[in-house]
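A.B. asks: Here you go, sequence then predicted model.
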Amino acid sequence: MVTDAGRPEPTLIMHFTHIDNLPGVLKAGKLFSDSGVGSQLATNVGAAEIKARRRQRIVPCTPGGVVADYVPFYLAPRSPMMYRIACDYRDGRPGCYPGGDDPLVYLVSSVERVDAAGLDWVASDGNCSVGLTSFSARLDDLATLIDWPLLRARVWKDIPEDMDRMRRRAAEFLVHREFPLNLVIGYAVRTDERQEQVKQLLRDAGMIEPYVRVRPDWYYGYERREVRQ
């Protein structure tokens, strides 16, 4: 269902992490914010300069703090961050996470589940590290805060008549401090092979019938370019 204002109901939220991190996440039973995760990440896919900006960016509404104090979720797949990861792999860019988007696993929940659980959250209308971005902690504001048609668009690059598309396409739903895994409704991966890997990890963690769906359309899946001498 889609509301008149464009917000889907239920409103899915998506956090992705490297499959190497999943055993630790499952053991803890929760996701942690960047400021709270410490050394628990086995493989870090985030860019250092972006993380640094998120540690400085103040969240102007309750519960406050900085963006790094929140567990980040996107409101649509194929985010600009995942695009950067896929391009870094394709281009063999030095100094970046080298593995591409294939090993990334989506943990999927919904705005409604988080709100019903009474967790503190804040939504942004775009990239949280950009000063232009606005925030709100009101559920009613989501209909107009987020550019829902753009989030549904396959192509979201900036164009001459709208040079703010990329920022808005990176809108986030931020959960304060921790996100309990009992609010996850399912997992998504790129390939059948990854599906079996993730299912086994979930079974090892005690889940009898884990829900893991193969969604290649949620990924970019670029291959490494040949480097000619």
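C.D. replies: Ah, there it is. These numbers come from a predicted model, not from an experiment.
A.B. asks: hey, let's count contacts and neighbours off CA atoms from now on
C.D. replies: Noted.
A.B. asks: Spell out, range by range, the strands that occur in this structure.
C.D. replies: Secondary structure of the chain (DSSP state E): strands at 12-18, 30-32, 70-74, 104-110, 121-124, 135-136, 172-176, 178-180, 186-189, 212-214.
A.B. asks: Now do the fourth one: which elements does it pack against?
C.D. replies: With contacts defined as 3 or more CA pairs under 8 Å, 6 or more residues apart in numbering; DSSP states H and E, the packing partners of strand 104-110 are strand 12-18, strand 186-189.
A.B. asks: What distance do you get for residue 217 to residue 52?
C.D. replies: Distance from residue 217 to residue 52, counting by CA to CA, to the nearest Å: 30 Å.
A.B. asks: Also residue 198?
C.D. replies: 30 Å.
A.B. asks: Likewise for residue 90?
C.D. replies: With CA to CA as the criterion, residue 90 and residue 52 are 25 Å apart.
A.B. asks: Specify which residue of these two has the higher count of neighbours.
C.D. replies: residue 90 (18 against 12; other CA atoms under 10 Å).
A.B. asks: put this beside the first:
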Amino acid sequence: MTVKISHITHIDNLASILEHSCLWSDSKRIKLGLANQNIGYSHIKKRRLLRLVNVAAGGTIGQYVPFNFCPRSVMLFVIHKGHPDFQDGQDRVLHLISDTDTIRLSNQQCFFTDIHADLDYAEQIDDFDRIGELDIQRIINEKYWQDFKEEKQAEFLAFESVQWVTIQQIGVKTQALADEVSALIQTAQHKPEVVVRPQWYY
């Protein structure tokens, strides 16, 4: 069973992603000394650099590139509202879309969780025959998620890096941002489809 997945990042990070032809994990990006426009909570990112993984390649969650099983994630809502580490809102945030099978073809060290990966009681699963246990249609893709916030934040995680060629679409909020993204990827060998999807935003 292949499942669509979504990674969010700021457009300011796209040039670096294209230069390296991949998305790096936070841990690897820090080791490489790469600049990054952080849109997440800094304290959670630091915690994920220490939280252990007991499946796939082991290590820590911060050594993996995270994806949600839906666009319009809970974290995007936090970004939309603004938080102490990022106040500029969601308008310049990109959804990088792929699917579980495509990424696993180039990176076999992947796993998924049943809830937000940073939680102590999240189950780490590298048996992808179990991915059907996630209620993607009725819970993870649900527009109103207050009653199952943790379940909506289930994650797919790929060790160290995700190849740019595995990204199939780039979702943006406005046509103006789509035009910016199209200009940035114009000279790239791999050009994902750029789609305007305001429904993926708050």
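C.D. replies: Cool, the structure landed. Quick caveat, the model's predicted, so the values are computed rather than measured.
A.B. asks: Mind checking the helices and strands packed on strand 104-110 of structure 1 for the one nearest to residue 119 of structure 1?
C.D. replies: If you check each of these against residue 119 of structure 1 by CA to CA, strand 12-18 wins as the nearest, at 14.3 Å.
A.B. asks: Translate residue 108 of structure 1 into the numbering of structure 2.
C.D. replies: Taking TM-score structural alignment, residue 108 of structure 1 has residue 97 as its aligned residue in structure 2.
A.B. asks: Map residue 197 of structure 2 across to structure 1 for me.
C.D. replies: Aligned partner of residue 197 of structure 2 by TM-score structural alignment: residue 215.
A.B. asks: Residue 130 of structure 2 now?
C.D. replies: So, by TM-score structural alignment, residue 130 of structure 2 is matched to residue 141.
A.B. asks: gap between the closest residue to residue 165 of structure 1 other than its chain neighbours and residue 86 of structure 1?
C.D. replies: Nearest residue to residue 165 of structure 1 in three dimensions, chain neighbours excluded: residue 158, at 5.0 Å (CA to CA, 6 or more residues apart in numbering). Note on residue 158 of structure 1: its distance to residue 86 of structure 1, by CA to CA, is 18 Å.
A.B. asks: Of the two, which one has the most company?
C.D. replies: A direct count of neighbours by other CA under 10 Å for residue 158 of structure 1 and residue 86 places residue 86 higher, at 24 against 14.
A.B. asks: mind checking which of the helices and strands packed on strand 104-110 of structure 1 is nearest residue 154 of structure 1?
C.D. replies: strand 12-18 (16.7 Å).
A.B. asks: Identify all contacting residues around the closest one.
C.D. replies: 43-45, 72-77, 103-111, 173 (CA atoms under 8 Å, 6 or more residues apart in numbering).
A.B. asks: That strand maps to which residues in structure 2?
C.D. replies: By TM-score structural alignment, strand 12-18 of structure 1 lines up with residues 4-10 in structure 2.
A.B. asks: Tell me the mean distance between that stretch and structure 1 once they are aligned.
C.D. replies: Superposed on structure 1, stretch 4-10 of structure 2 shows a mean distance to its aligned partners of 0.8 Å (mean CA distance after the TM-score superposition for structure 1).
A.B. asks: Pull out the buried residues from that stretch.
C.D. replies: For stretch 4-10 of structure 2, the neighbour count (16 or more other CA atoms under 10 Å) marks 4, 5, 6, 7, 8, 9, 10 as buried.
A.B. asks: same question, stretch 120-135 of structure 2
C.D. replies: Taking 16+ other CA under 10 Å as the criterion, stretch 120-135 of structure 2 shows 122, 124, 125, 126, 131, 134 as buried.
A.B. asks: Repeat that for stretch 41-57 of structure 2.
C.D. replies: In stretch 41-57 of structure 2, counting by 16+ other CA under 10 Å, buried: 45, 48, 49, 51, 53, 56, 57.
A.B. asks: State the number of residues packed around the nearest residue to residue 114 of structure 1 once chain neighbours are set aside.
C.D. replies: Nearest residue to residue 114 of structure 1, sequence neighbours excluded (CA to CA, 6+ apart): residue 183, at 7.1 Å. Neighbourhood size, residue 183 of structure 1 [other CA under 10 Å]: 15.
A.B. asks: hang on, residue 183 of structure 1 packs against residue 111?
C.D. replies: No: here residue 183 of structure 1 does not reach residue 111: they are 10.1 Å apart, not a contact under CA atoms under 8 Å.
A.B. asks: any idea how far the residue lying farthest from the centre of structure 2 is from residue 15 of structure 2?
C.D. replies: For structure 2, the largest distance from the centre (CA atoms, centre = their mean) belongs to residue 187, which lies 23.9 Å off. According to CA to CA, residue 187 of structure 2 and residue 15 of structure 2 sit 11 Å apart.
A.B. asks: for residue 111 of structure 2, same thing?
C.D. replies: Where residue 15 of structure 2 is concerned, residue 111 of structure 2 sits at a distance of 27 Å (CA to CA).
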